[in-house]
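Enquirer: Sequence and computational prediction follow.
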Amino acid sequence: MGAGVGAVVGADGISRCPWGAGDPVNTAYHDSEWGMRVSGEAAHLERLTLEAFQSGLSWLTILNKRPHFRSAFADFDADAVAAFDETDVERLMADPGIVRNRRKVDAAIANARATVALRERGGLESFIWSFRPEPATAPRTTDDVPTTSPESVALAKALKKAGFAHVGPTTMYALMEAIGLVDDHLEGCHRRGCATTLP
């Protein structure tokens, strides 16, 4: 994907964001999930965890490993992952089905524990959504899509204060895009506007 690329019309005649117009796994994710609101604690913890594991890697790598991530991390049940011990860490570090990075594995467990603790403050879902910005104009090209925002900086800071790890502003902006806090589908993309308007 080059700089400043607009929506791309695929062989099927459908206009998409450039990153969603190539590999069929990316296309399926772009067309059915990216930018749409998810519901529930586990769904939010999954997206947060996967975005953290993606750091420094291609998103396609994460998508291809996603079913195994779900299995390895107990379907992102926060209570179950929060109870992981050193034996579980060793199991995960020996598992080729996920990204074997000790810092990221440790962060995933810490984040599950922090998620459990957040229930006293309304829970992870409402916490994340409290940083939703006002809707913005549709980006025309990839150059118009930011990598951070004031809200993602604030969310990252607040999550770190709440005990979360590996949640920098860029990673949190990617999370915000993925779950519909911001709609960064390009102008002309058939999925533009797919994010729910519900609070």
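Expert: Structure received.
Enquirer: alpha carbons only for contacts and neighbour counts from here, please
Expert: Will do.
Enquirer: Following element in sequence after the top helix by length along the chain, please.
Expert: For the chain, the helix that runs over the most residues, judged by DSSP state H, is helix 102-118. Past helix 102-118, further along toward the C-terminus, the next helix or strand under DSSP states H and E is helix 124-129.
Enquirer: Take this one as well and set it beside the first:
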Amino acid sequence: MPHRCPWPGEDPLYIAYHDTDWGVPEYDDRALYEKLVLDGFQAGLSWITILRKRENFREAFDRFDPQAIARYGEADIDRLLANSGIVRSRAKIEAAIQGARVWCDIQDSPRGFSQRLWDFVDGAPATHHYASMAEVPAQTPTSQAMSKELKSLGFKFCGPVIVYAFMQAVGMVNDHLTGCFRHEEVARLNTPASA
């Protein structure tokens, strides 16, 4: 049995997420929007709660197509608020819609969404060497700067702690513990977007 980070516990879904998804560098604009929205929905909840509902979210939110979500109106908000398969928070649903509209504006700019976010880490993941969970920060100056920019653009539910969790999830930082079998595997994936 491989040694892994302790946070997935014994939950098979959480273990699969840790072993295949968490920390893998993600450069796709749409996928980054999805992960940012889901991290926003996590605010005040545990990530496993969101993970268990992820497929429901994808179905309810048009597979997280920002261009489709940007056109959502009051009827869509009502539909989502009636969907027991997702987190039914009007503020978070409205934030996802607002974020989709911001995403569309950013995509029309020269840098695009992915590049704009990856520029905060100079386009390449940072591999950290933490031996225990106690060493892993909840936020960093980089997550604070990214949070500030996202908020200035109109995103919500993107404070520096949420943004750091997002950065970990999308592989901007490799925070698998050094004793975890995924630490070296993910480090080998850490190539710049331009490579």
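Expert: Received, thanks. In this text, all values refer to a predicted model and were calculated from it rather than measured experimentally.
Enquirer: In the second structure, point out the residues matching the longest helix of the first structure.
Expert: Counting by TM-score structural alignment, helix 102-118 of the first structure falls onto residues 90-106 of the second structure.
Enquirer: With the first structure overlaid, how far apart is the matching stretch on average?
Expert: In the superposition against the first structure, stretch 90-106 of the second structure averages 0.5 Å from its aligned positions (mean Cα distance after the TM-score superposition for the first structure).
Enquirer: Kindly check the end-to-end length of stretch 105-117 of the second structure for me.
Expert: 14 Å (Cα to Cα, to the nearest Å).
Enquirer: Measure how far that stretch is from the centre of its chain, please.
Expert: Its chain's C-alpha centre lies 17 Å from the corresponding centre of stretch 105-117 of the second structure when counted by Cα atoms, centre = their mean, to the nearest Å.
Enquirer: Now that stretch: buried residues?
Expert: Burial within stretch 105-117 of the second structure, assessed by neighbour count using 16 or more other Cα atoms under 10 Å, is assigned to Ile106, Gln107, Phe113, Ser114, Gln115, Arg116, Leu117.
Enquirer: which residues are contacting stretch 110-119 of the second structure?
Expert: Residues from elsewhere that reach stretch 110-119 of the second structure, judged by Cα atoms under 8 Å, 6 or more residues apart in numbering: Tyr27, Asp28, Asp29, Leu32, Trp103, Ile106, Gln107, Gly123, Ala124, Met146, Met172.
Enquirer: can you rerun that using 10 Å?
Expert: Residues lying outside stretch 110-119 of the second structure but in contact with it, judged by Cα atoms under 10 Å, 6 or more residues apart in numbering, are 26-33, 102-107, 109, 122-125, 146, 149-150, 167, 172, 192-194.
Enquirer: Equivalent analysis for stretch 88-99 of the first structure, please.
Expert: Looking at what lies outside stretch 88-99 of the first structure - Cα under 10 Å, 6+ apart - the contacts are 50, 53-54, 57, 61-62, 64-73, 81, 85-87, 100-102, 105-106, 109.
Enquirer: can we see that at 8 Å?
Expert: Stretch 88-99 of the first structure is contacted by residues Phe53, Lys65, Arg66, His68, Phe69, Ala72, Arg100, Asn101, Arg102, Val105, Asp106 when judged by Cα under 8 Å, 6+ apart.
Enquirer: In the second structure, what residue corresponds to the fifth one?
Expert: Residue mapping for Phe69 of the first structure onto the second structure gives Phe57, with TM-score structural alignment as the criterion.
Enquirer: since we're on the spatially closest residue to its match that is not a sequence neighbour, how many residues are nearby?
Expert: For Phe57 of the second structure, the nearest residue in space outside its immediate sequence neighbours is Ile86; the separation is 5.8 Å by Cα to Cα, 6 or more residues apart in numbering. As a burial measure, the neighbour count of Ile86 of the second structure was computed by other Cα atoms under 10 Å and equals 22.
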